[in-house]
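*Asks:* my questions are about this predicted structure, shown below with the sequence.
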Amino acid sequence: MNNVTTEVFAADDAGLSSAACVLEQGGLVAFPTETVYGLGVDARDSDAVARLYQAKGRPSFNPLIVHVASLEIAEKYVVFDAVARSLAQAFWPGALTLVLPLRLDAGISPLVTAGLDTLAIRVPDNSVAQGLMAAFDGPIAAPSANPSGQVSPTKFTHVQSQMAGRINGIVDGGDCGVGLESTIVATQPVPTLLRAGGLPAEALEAALGDTLALAGETTAPSSPGQLASHYAPKGTVRLNAVDVEPDETLLGFGAIEATVNLSPSGDLVEAAAALFDALHQLNALGAEKIAVSPIPDNGLGRAINDRLRRAAAPRSGAAT
């Protein structure tokens, strides 16, 4: 897929209609959601999904998230239990992905599910994504629009710099508001947090009236986002740094001097939205060793720390 012509589509009716035509023809189109930019293909087209894996350099054993426009459409592809339905009604559209049993007649490519009998699915809360789904009128499988294992894109320029020449198109929809990938939850056999993300686990637990179980990392993921090494900048990463070595570049949090600061005011929402762009900035600066200030491990801080731990993990077959 290298050296293909990458067309830029405006985020208007004409642009989204053209982007949908590319999807219908089996092409790869990046588009914004409220979380990060996704790299979309027709989730029913195995050839297109195979080209997506190739373009990203993503292991084919790592499942993909399917994006649809509504709960009613999601019901065509997966089976909801009472807990899943209550979470969907509470948090969709939004940064929640549910992993649910796949309907036998769903027509989803087995490459999307990595051969599993479950499907990761969500309804994005972004007008451009919703417009593209309406124009395409089908399920869109979309991991983050970046080379596998590298930093997820939250701006059009991130996608353009990393994926131009590899994919068929990019919808220029501005910046992503949340800036962290979706939170992933399975509801069977018990409600389980598979990946912390843009929807705080505390909000889910408040809706459930119970604590979420936690899933471990694995080399054979049951959902997207479970590989240990992920979101990696070019430099090595040292976490919870209370001091900075002379050869390190500081990624700060709070009222401290830093080369790049996620939130000088210590706001976790601001830090979450800035995280991936900050890692892109550090790449652009050529930072070889990155020290990261301590970040509170609550609310969105839990997801920020999850991404930073994966960014700091040894590099071996990472994928997004």
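*Replies:* Great, that's in hand.

*Asks:* when you work out contacts or count neighbours from here on, use the C-alpha atoms and nothing else.
*Replies:* OK.

*Asks:* which element is the nearest residue to residue 90 once chain neighbours are set aside on?
*Replies:* Distances taken as CA to CA, 6 or more residues apart in numbering put residue 207 closest to residue 90, at 7.8 Å, once the chain neighbours are dropped. According to DSSP states H and E, residue 207 maps onto helix 201-208.

*Asks:* name the residues of that helix that are buried.
*Replies:* Judged by neighbour count (16 or more other CA atoms under 10 Å), helix 201-208 contains these buried residues: 201, 204.

*Asks:* second structure follows, compare the two:
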Amino acid sequence: MRNVYPGGISCIVSKGDWLFKLGVGAAYDRVGTRDSIMIRVPDHTVTCHLCDMTGPLAITSANPSGEPDSTHHSMVINRLGHKIQGVLCDGDSNEVVASTVVNCLRIDEGIISIVREGCVPAVKVQQIFDRLKNTML
């Protein structure tokens, strides 16, 4: 993660007690799935500043389940404006494609898989992983 964040990669990792150190508390059972959580550190100045002030944010995707990804604040407002109180916006994003989702649940076995190819090409993710894996041998 240190090699890809901040940026357009979301990593699915195992849940564990480490989440309590981040302040998840009673929300532990409400974030992610029973066994995993997806982590993203966006390359977005305002969001990073907000997280510096608040700590990690447990949030859902900015689109209704099953619908196409929201890649612009106007899409979020159009789809979810009636359900949310606001949208954090600092101008147009340079990411017009959703994040690349990488399943890291078997990373200790030397295995990752691409769940969704997004703004970071799958081949680049695999190259980063292979380079790091080779330095650990």
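*Replies:* Yes, it's here. None of these values were measured; they are calculated from a predicted model.

*Asks:* the residue nearest to residue 90 of structure 1 matches what in structure 2?
*Replies:* Alignment note (TM-score structural alignment): residue 207 of structure 1 maps to residue 128 of structure 2.

*Asks:* what about its match, distance to residue 135 of structure 2?
*Replies:* 11 Å (CA to CA, to the nearest Å).

*Asks:* with residue 6 of structure 2 instead?
*Replies:* Counting by CA to CA, the separation of residue 6 of structure 2 from residue 135 of structure 2 is 21 Å.

*Asks:* cool, residue 81 of structure 2 as well?
*Replies:* To residue 135 of structure 2, residue 81 of structure 2 is 46 Å away according to CA to CA.

*Asks:* quick revisit: more neighbours, residue 6 and residue 135 of structure 2?
*Replies:* residue 6 (14 against 8; other CA atoms under 10 Å).

*Asks:* quick check: the counterpart of residue 126 of structure 1 in structure 2 vs residue 63 of structure 2, distance?
*Replies:* Counting by TM-score structural alignment, residue 126 of structure 1 corresponds to residue 44 in structure 2. Residue 44 of structure 2 sits 19 Å away from residue 63 of structure 2, going by CA to CA.

*Asks:* what does stretch 31-43 of structure 2 contact?
*Replies:* 5-15, 48, 58, 105 (CA atoms under 8 Å, 6 or more residues apart in numbering).

*Asks:* ends of that stretch, what's the gap?
*Replies:* End-to-end for stretch 31-43 of structure 2, by CA to CA: 22 Å.

*Asks:* now do stretch 106-117 of structure 2
*Replies:* 18 Å.

*Asks:* which helix or strand contains residue 273 of structure 1?
*Replies:* Assigned by DSSP H and E, residue 273 of structure 1 falls within helix 268-285.

*Asks:* can you check residue 9 of structure 1 too?
*Replies:* strand 7-10.

*Asks:* residue 6 of structure 2 now?
*Replies:* Using DSSP H and E, residue 6 of structure 2 sits in no helix or strand.

*Asks:* residues contacting it?
*Replies:* 40, 41, 42, 43.

*Asks:* and the gap between the equivalent of residue 177 of structure 1 over in structure 2 and residue 72 of structure 2?
*Replies:* By TM-score structural alignment, residue 177 of structure 1 lines up with residue 94 in structure 2. Using CA to CA, one obtains 10 Å as the distance from residue 94 of structure 2 to residue 72 of structure 2.
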